[in-house]
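Enquirer: attaching a predicted model along with its sequence, questions to come.
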Amino acid sequence: MDGVEGGQTVPRRGGRAPSSSRTRVLDLVRTRAPISRVELAELTGLTQAAISHAVRALLDEGLLRETGDREWTGGKPRVMLTLDPLARCAVGVQLGADWLVVVLTDARGAVVARTRVRGARLHQPDAVVATIARHVDVLLRASGVGRRGVVGLGLAVPGTLDLDAGAIAVSRSLDRWQGFPVRSRLGAAVGLPVVMDNDATAAAVGEYWAGRTAGSVAHCTLYMGAGLGAGIVVGGTVYRGASGNPGPIGRMHLHRSAAPGAGGVAPGGGAAVPGADGAATRDPGPTLEELAAPHAVARRARRAVAAGRRTSARLSPDGDPIVDFGAVATAAVQGDALAVELVEESAGYLADAAVTVANLLDVDSVVLAGPAFSTAGSLYVDVVARRLRAELHAGGQHGVRVALAAHVADAAAVGAAALVLQQDLAPRRR
């Protein structure tokens, strides 16, 4: 039987049907190994017979193995179980305007091999697909992992998706890719089944699969690359909405009332402006991306320098926003006053969205992921955590853990591989 996830059909090995007990056992071994059968029964509430049946099936598939260790409890020693990391591998691809990342991960989601090059903003889709295929081939050969050990390729992309067509419907950063059948073209180029999702959702699944959100009931990953998005995982299952396009928080309009920031422009707005029919309408104000994203920080940095502000950040001669944001982030962690001001201003806007999402969904875990957090991520974490402690509606019942993703810059690529592993090994149904 095939698994259906986010409008995509993914073949499973050997026609194996999904089993809730099998999934629960595999999840616990994956996140808590080494672990015994007795502990599995205690944690799941399943009978010893059900545990034995599930474990035997997983051992026969080669997914689990007995470690040879024993846990002594005064009676018969308990045999400990663990996941065989190389029993399954997956490829993850992070297709971004600024960066293109290809990773190979093992069954636990650990990175076996990785490559990272400048992104797809200026290149035609067919040429980028060919480039990805070459990088996949190189990684598989260099790592010694043959194609037979790879269950598929996960593709993480920005924008609004048409999951039935396997295409990007709308993307502000990759407009050339709109309508391009990237899933089928990439599958044909690499010779592997392809699963496709948005970058924020992929990053959220990667954190879950690696066990970093174990114990969380409702989790949100805030992903910032060229744009901003949110991926939501509840009880191990991705929240996908009606079309598989939840979490476009970058398009959220903010009406914060504030004095002019470092760039000399007051955020907010909300003034009455003429509409298309001549009637007055309310200006929705800037979006979160226009205030918090890397290109916004780079733009404010240039305005501040032009206005006479001093900084140690070395801005690019050609106005490259990627280079400029990296320079500001580096200067900020080194304590440069203007750079800290710029980053904390960006983090403040991001925190506005984080508080809204946390209160709306009642989350207990927030992770920041994406290349924008690779240098000054700790500053963003501090601001977001502080705001959530002060403004969480359910703060009297629970707190919110705020952290950086394990592979912060490449989180979407690692998560894309996790999408494949989850669908093959521990499928969830919507």
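Expert: Here it is on my side, so go on.
Enquirer: C-alpha only now, for contacts and for neighbours.
Expert: Noted.
Enquirer: my read is Ile232 is in a strand, agree?
Expert: Yes: assigned with DSSP: H, G, I helix; E, B strand; the rest coil, Ile232 falls within a strand.
Enquirer: what about it, neighbour count?
Expert: 26 (other CA atoms under 10 Å).
Enquirer: which ones are touching it?
Expert: By CA atoms under 8 Å, 6 or more residues apart in numbering, the residues touching Ile232 are Thr201, Ala204, Ala218, His219, Cys220, Thr221, Val238, Tyr239, Gly247.
Enquirer: in a strand, that's where the fourth one is, yeah?
Expert: Okay, so that is His219. Yes: assignment of His219 by three-state DSSP places it within a strand.
Enquirer: so how far is Glu289 from the closest residue to it other than its chain neighbours?
Expert: Once flanking residues are discounted, His219 sits nearest to Ser365: 4.7 Å by CA to CA, 6 or more residues apart in numbering. Counting by CA to CA, to the nearest Å, the separation of Ser365 from Glu289 is 22 Å.
Enquirer: just Gly241 next, same as before
Expert: 22 Å.
Enquirer: between these two, who's got more neighbours?
Expert: Applying other CA under 10 Å to Gly241 and Glu289 shows that Glu289 carries more neighbours, namely 23 against 11.
Enquirer: tell me who's in contact with the more buried one.
Expert: Glu289 touches Gly227, Leu228, Gly250, Arg251, Ala296, counting by CA under 8 Å, 6+ apart.
Enquirer: any idea how many residues pack against the last one?
Expert: When neighbours are counted by other CA under 10 Å, Ala296 registers 19.
Enquirer: any idea which element it lies in?
Expert: helix 294-306 (DSSP states H and E).
Enquirer: chain center to that helix: distance?
Expert: Its chain's average C-alpha position is 27 Å from that of helix 294-306, according to CA atoms, centre = their mean, to the nearest Å.
Enquirer: which strands or helices does it pack on?
Expert: helix 288-292, helix 321-333, helix 337-361 (3 or more CA pairs under 8 Å, 6 or more residues apart in numbering; DSSP states H and E).
Enquirer: what sits up against it?
Expert: Contacting residues not belonging to helix 294-306 are listed as 225-226, 262-264, 289-291, 311, 315, 321-322, 324-325, 328, 339, 342-343, 346, 372 [CA under 8 Å, 6+ apart].
Enquirer: one more time with 7 Å
Expert: Ala226, Ala262, Gly263, Glu290, Pro321, Asp324, Phe325, Leu342, Ser346, Ala372 (CA atoms under 7 Å, 6 or more residues apart in numbering).
Enquirer: ok, second structure coming up, stack it against the first:
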Amino acid sequence: MNQVRTHPASRGAVLDVVRVRGRVSRAELAEVTGLTQATISNVVRGLLEEDLLVETGERVYTGGKPRVLLTLNSTALCALGVQLGADWVGVALVDAAGTLLARTRVLGARTGTPREVLEDVTRATTDLLVTAGLDADRVVGLGVASPGLLDVDRGLILRSRSLPDWRGFPLRAELERLTGFPVLLDNDATAAAIGEYWGGGSADAVAHCTVHLAASLGTGIVLGGAVYRGASSNTGAIGHLTVGEDGQRRTIEELVAPRGVAERARALVAEGATTSIVLSGDEDWYRDYQAVATAAVHGDETAQRLLETSADHLSDAVLAIANVLDLDSVVLSGPAFAVAGTIYLRHLRRRLAAEFFAADRHPLRVRLSAQVADAAAVGAASLVLQRELAPR
């Protein structure tokens, strides 16, 4: 009988341990997973037959029979990930261990119709496989990470401020038709969070949150290695929380996200503020935000104050989530952190160190994603890998 069908939970548990630890013996697998030696033997035998595990040739001597070490055959299969955005679309190729093999970008969703953008994405996936020297039969699927309100069951974007033309478009069905791969659609912040877990960055976290900032702001939550999905896989929309600001109610997203930062920068420049920020002539908020971020890292005080104000509002929201969920891990990801993420990171660490409720009980790690700009693309591929190798 097929091993995957017989022991899906046990198979996933074994693969999780091997993926995180790198090299491990059968005895260690039994000890860590709590599975019996007989179960471990059966699962490992099946994974060796599938070529997902290989014996390293190394042996550990503990006084008795030497233990043969096992490791993941990361090249046995791979997955593709797509990160949808208005200005650009990231495409990533990831191996079974969550390692980024190749990546590229194509023009974003506001440059063409949904179908035209997906045709560009399809060409990009073919080019990535050629670049990596991999056959298409190694690809187990393609994940798509998108902002907005999603219907993941039907593979649709129901509403997205940055992707208005995609509303109701049969994204999953069309991309499956174009690429020939099975397609999985999910929230960009959720995808980024799973990418952090699958790639090992937060694998030992009990309660993890990835804060994803692009045109919109969201969070992905992973608890005990399983993504928290809520009732409809639309969790973590902290950008829609409202706060009082100057006597009026505004959303956190308006105060934190690049568009709001760019609008405040333009207002300050119009008022004659002393700054080196060079704004676009056509009021392109994406390029204006990049100009602010670049000026900030080069020491421009006006730009730094703009980002620190954004970071302060972001910290309010993250602190609330950290206290409610008793987090032990927070990662910042998304293209908005690509240039000046260290400013946000420094501010958030300071706030959490001073105000995190459970600080006397356990540490709370806060860091930037290793693939900060492409985290959702890598994560989208990781969602496919998790579904294939270690479904939860």
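Expert: Right, received. Where do you want to start? This structure is a prediction, so every number in the text was calculated from the model and none was measured.
Enquirer: between the contacts of Ile232 of the first structure, which is closest to Pro85 of the first structure?
Expert: Taking CA to CA as the measure, Pro85 of the first structure lies nearest Ala204 of the contacts of Ile232 of the first structure, at 20.6 Å.
Enquirer: now Ala49 of the first structure: which helix or strand?
Expert: Here Ala49 of the first structure sits within helix 48-60, counting by DSSP H and E.
Enquirer: and what of Ala92 of the second structure?
Expert: For Ala92 of the second structure, the element it lies in under DSSP H and E is strand 88-95.
Enquirer: so that strand aligns onto which residues of the first structure?
Expert: The alignment of strand 88-95 of the second structure onto the first structure (TM-score structural alignment) covers residues 99-106.
Enquirer: rebuild the helices and strands packed on helix 294-306 of the first structure as JSON lines, extending it with distance to Arg303 of the first structure.
Expert: Putting those into JSON lines (distance: least, CA to CA, whole Å) gives the following:
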{"stretch": "helix 288-292", "distance to Arg303 of the first structure": "14"}
{"stretch": "helix 321-333", "distance to Arg303 of the first structure": "12"}
{"stretch": "helix 337-361", "distance to Arg303 of the first structure": "11"}
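Enquirer: returning to what we had before: just among the contacts of helix 294-306 of the first structure, which is most surrounded?
Expert: Result: Phe325 is most packed of the contacts of helix 294-306 of the first structure (other CA under 10 Å), 28 neighbours.
Enquirer: aligned partner of that residue in the second structure?
Expert: Counting by TM-score structural alignment, Phe325 of the first structure corresponds to Tyr289 in the second structure.
Enquirer: please name the nearest non-neighbouring residue to its match.
Expert: Sequence neighbours aside, Ala262 is the residue nearest to Tyr289 of the second structure in space, at 4.9 Å (criterion: CA to CA, 6+ apart).
Enquirer: please tell me how far the one you found sits from Leu217 of the second structure.
Expert: 15 Å.
Enquirer: what's the match for Ala257 of the second structure in the first structure?
Expert: So, by TM-score structural alignment, Ala257 of the second structure is matched to Ala293.
Enquirer: can you show me the helices along the first structure?
Expert: 20-32, 37-44, 48-60, 125-143, 182-190, 199-209, 288-292, 294-306, 321-333, 337-361, 377-391, 411-425 (DSSP state H).
Enquirer: strand 99-105 and the fourth one, what's the angle between them?
Expert: Spelled out, that is helix 125-143 of the first structure. 40 degrees (axes from the mean of the first three to the mean of the last three CA atoms, to 10 degrees).
Enquirer: repeat for the fifth one
Expert: Interaxial angle, helix 182-190 of the first structure versus strand 99-105 (the same axes, to 10 degrees): 60 degrees.
Enquirer: other SSEs contacting helix 182-190 of the first structure?
Expert: helix 125-143, strand 194-198 (3 or more CA pairs under 7 Å, 6 or more residues apart in numbering; DSSP states H and E).
Enquirer: out of these, indicate the one that is most buried.
Expert: strand 194-198 (a mean of 28; mean count of other CA atoms under 10 Å).
Enquirer: so it aligns onto which residues of the second structure?
Expert: With TM-score structural alignment applied, strand 194-198 of the first structure matches the range 183-187 in the second structure.
Enquirer: superposed on the first structure, where does that stretch end up, distance-wise?
Expert: Compared with the first structure after the fit, stretch 183-187 of the second structure shows a mean deviation of 0.5 Å (mean CA distance after the TM-score superposition for the first structure).
Enquirer: buried stuff in the helix holding Ala296 of the first structure?
Expert: Across helix 294-306 of the first structure, burial judged by 16 or more other CA atoms under 10 Å covers Pro294, His295, Ala296, Val297, Ala298, Arg299, Arg300, Ala301, Arg302, Arg303, Ala304, Val305.
Enquirer: again, but for stretch 289-307 of the second structure
Expert: 289-297, 300, 302-304, 306-307.
Enquirer: so which of the helices of the first structure comes closest to Val4 of the first structure?
Expert: helix 411-425 (8.5 Å).
Enquirer: what does that closest one contact?
Expert: 3, 12, 90-94, 101-103, 105, 107, 109, 152-156, 195, 199-200, 202-206, 209, 369-370, 405.
Enquirer: now do stretch 93-105 of the first structure
Expert: Contact partners of stretch 93-105 of the first structure, identified using CA under 7 Å, 6+ apart, comprise 89-92, 111-121, 136, 154-158, 173-174, 226, 410, 412-414, 416-417.
Enquirer: Val111 of the first structure versus the residue nearest the centre of the first structure, what's the distance?
Expert: With distances taken as CA atoms, centre = their mean, the residue of the first structure nearest its centroid is Ala203 (1.4 Å). In this view, Ala203 of the first structure and Val111 of the first structure are 14 Å apart by CA to CA.
Enquirer: check Arg314 of the first structure too.
Expert: Distance, Arg314 of the first structure to Val111 of the first structure, using CA to CA: 33 Å.
Enquirer: who's more crowded, the two?
Expert: Neighbour count, other CA under 10 Å: between Arg314 of the first structure and Val111, Val111 has more, with 19 against 14.
Enquirer: enumerate every residue touching the more buried one.
Expert: The neighbours of Val111 of the first structure, taking CA under 7 Å, 6+ apart as the test, are Val103, Leu104, Thr105.
Enquirer: can you find the partner of Val366 of the second structure in the first structure?
Expert: By TM-score structural alignment, Val366 of the second structure lines up with Val402.
Enquirer: quick check: closest non-adjacent residue to its match.
Expert: Nearest to Val402 of the first structure is Val366, by CA to CA, 6+ apart, at 4.8 Å.
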